[in-house]
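S.K.: Sequence unavailable; structure follows:
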């Protein structure tokens, strides 16, 4: 059985900072690379504080899902990379807003990120396209 892949790119999404795709659809799933709190129009981080960056990152995820004819309710797994464990409470609150019913599986490793970014979100979702 052959599985085709389709790269998702759109001007409303931040441009990747390297040789990778923002998202790839394959075998009924959408695999989303790490999305940070980057404003697509400027390529700059949304702000200095965690909540501003996190909201932009989740907005970017929503846009990416929409471009692939998917949605937040189709997300099955999320990895949220944080630079500081003290942001977990704020993340949990925002996560509850974004996934109010049957939230996806989640891992939250603490890492170092470039450019003063405070989080990065990668996701796997069911793709209905």
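M.R.: Alright, I've got the coordinates. Bear in mind the structure is a predicted one, so any value in this text is a computation, not a measurement. Residues are numbered from 1 along each chain as shown.
S.K.: Only C-alpha atoms from now on, for both contacts and neighbour counts.
M.R.: OK.
S.K.: Now residue 119. Nearest residue, chain neighbours left out?
M.R.: Excluding the flanking residues, the one nearest residue 119 by CA to CA, 6 or more residues apart in numbering is residue 82, at 4.6 Å.
S.K.: Tell me, how many residues neighbour that neighbour?
M.R.: 22 (other CA atoms under 10 Å).
S.K.: now it: how far from residue 51?
M.R.: For residue 82, the distance to residue 51 (CA to CA, to the nearest Å) stands at 12 Å.
S.K.: So what's the gap between the helix ranked longest in the chain and the chain middle?
M.R.: Secondary structure of the chain per DSSP state H: the longest helix is helix 50-67. Chain-centre distance of helix 50-67: 6 Å, with CA atoms, centre = their mean, to the nearest Å.
S.K.: Which strands and helices lie in contact with the very next helix or strand once past it?
M.R.: Using DSSP states H and E, the next helix or strand after helix 50-67 towards the C-terminus is strand 75-82. Where contact means 3 or more CA pairs under 8 Å, 6 or more residues apart in numbering; DSSP states H and E, strand 75-82 is packed against strand 105-107, strand 119-126.
S.K.: Got another one to weigh against that:
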């Protein structure tokens, strides 16, 4: 049976989806972008700050499911400009231990919701 995960510490969904769904011991998150959950404002002026907010939003979603980045087994990173890869990777990498970092793909796309620069989703397991 699936359980809907929701926290006020991450941006509220803006469509017919949820922040995450827990199914058994597996957590499937929706993509997170750089919306400040306290103000609802986008913060996309600096790619490192933008990525950090995305990761903090993801941290809040994981926490709402009693998980952490240690539980993440797969990440998907969508970027609007692959030239930002190094900066995004630097911030993203600071949330994981290299020895047990999750599997991942990074894909450049034409556009992202609200024309942000980066969106990240994850799959985690207990």
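M.R.: Great, that's in hand. Keep in mind that this is a model prediction, so the values were computed, not measured.
S.K.: Report the TM-score for the pair.
M.R.: TM-score of the superposed chains, computed with TM-score structural alignment, normalised by the length of the second structure, equals 0.93; 124 aligned residues with a CA RMSD of 1.1 Å.
S.K.: if we can go back for a sec, whereabouts in the second structure does the longest helix of the first structure align?
M.R.: Taken onto the second structure by TM-score structural alignment, helix 50-67 of the first structure occupies residues 47-64 there.
S.K.: mean shift of the matching stretch relative to the first structure?
M.R.: Stretch 47-64 of the second structure differs from its equivalent in the first structure by a mean of 0.6 Å after superposition (mean CA distance after the TM-score superposition for the first structure).
S.K.: if we look at that stretch, which residues are touching it?
M.R.: Outside stretch 47-64 of the second structure, the residues that touch it by CA atoms under 8 Å, 6 or more residues apart in numbering are 5-7, 9-11, 19-20, 29, 32-37, 43-44, 68-69, 84, 87-88, 91-92, 95, 117-121.
S.K.: In helices, which of these appear?
M.R.: 87-88, 91-92.
S.K.: neighbours around residue 72 of the first structure, how many?
M.R.: 20.
S.K.: my bad, residue 127 of the first structure
M.R.: With other CA under 10 Å as criterion, residue 127 of the first structure counts 20.
S.K.: Just confirm it contacts residue 24, I think it does.
M.R.: No - counting by CA atoms under 8 Å, residue 127 of the first structure does not reach residue 24; the two are 10.1 Å apart.
S.K.: coming back round to it: need the helices and strands packed on strand 75-82 of the first structure in CSV with distance to residue 63 of the first structure, can you?
M.R.: Conversion of these to CSV gives the following (distance: least, CA to CA, whole Å):
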stretch, distance to residue 63 of the first structure
strand 105-107, 20
strand 119-126, 13
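S.K.: among those strands, which is the most enclosed?
M.R.: Compared across these, strand 119-126 shows the largest average neighbour count, a mean of 23 (mean count of other CA atoms under 10 Å).
S.K.: what's the mean gap between that strand and the aligned bit of the second structure?
M.R.: Strand 119-126 of the first structure sits 0.5 Å off on average (mean CA distance after the TM-score superposition for the first structure).
S.K.: quick one: residue 49 of the first structure and residue 39 of the first structure, what's the gap?
M.R.: Residue 49 of the first structure is 14 Å from residue 39 of the first structure, by CA to CA.
S.K.: residues contacting residue 9 of the first structure?
M.R.: Residue 9 of the first structure touches 21-23, counting by CA under 8 Å, 6+ apart.
S.K.: What's the end-to-end length of stretch 24-40 of the second structure?
M.R.: End to end - CA to CA - stretch 24-40 of the second structure spans 31 Å.
S.K.: quick one: contacts of it?
M.R.: 1-2, 8-12, 17-22, 41-44, 50-51, 53-55, 57-58, 61, 65, 116, 118-126.
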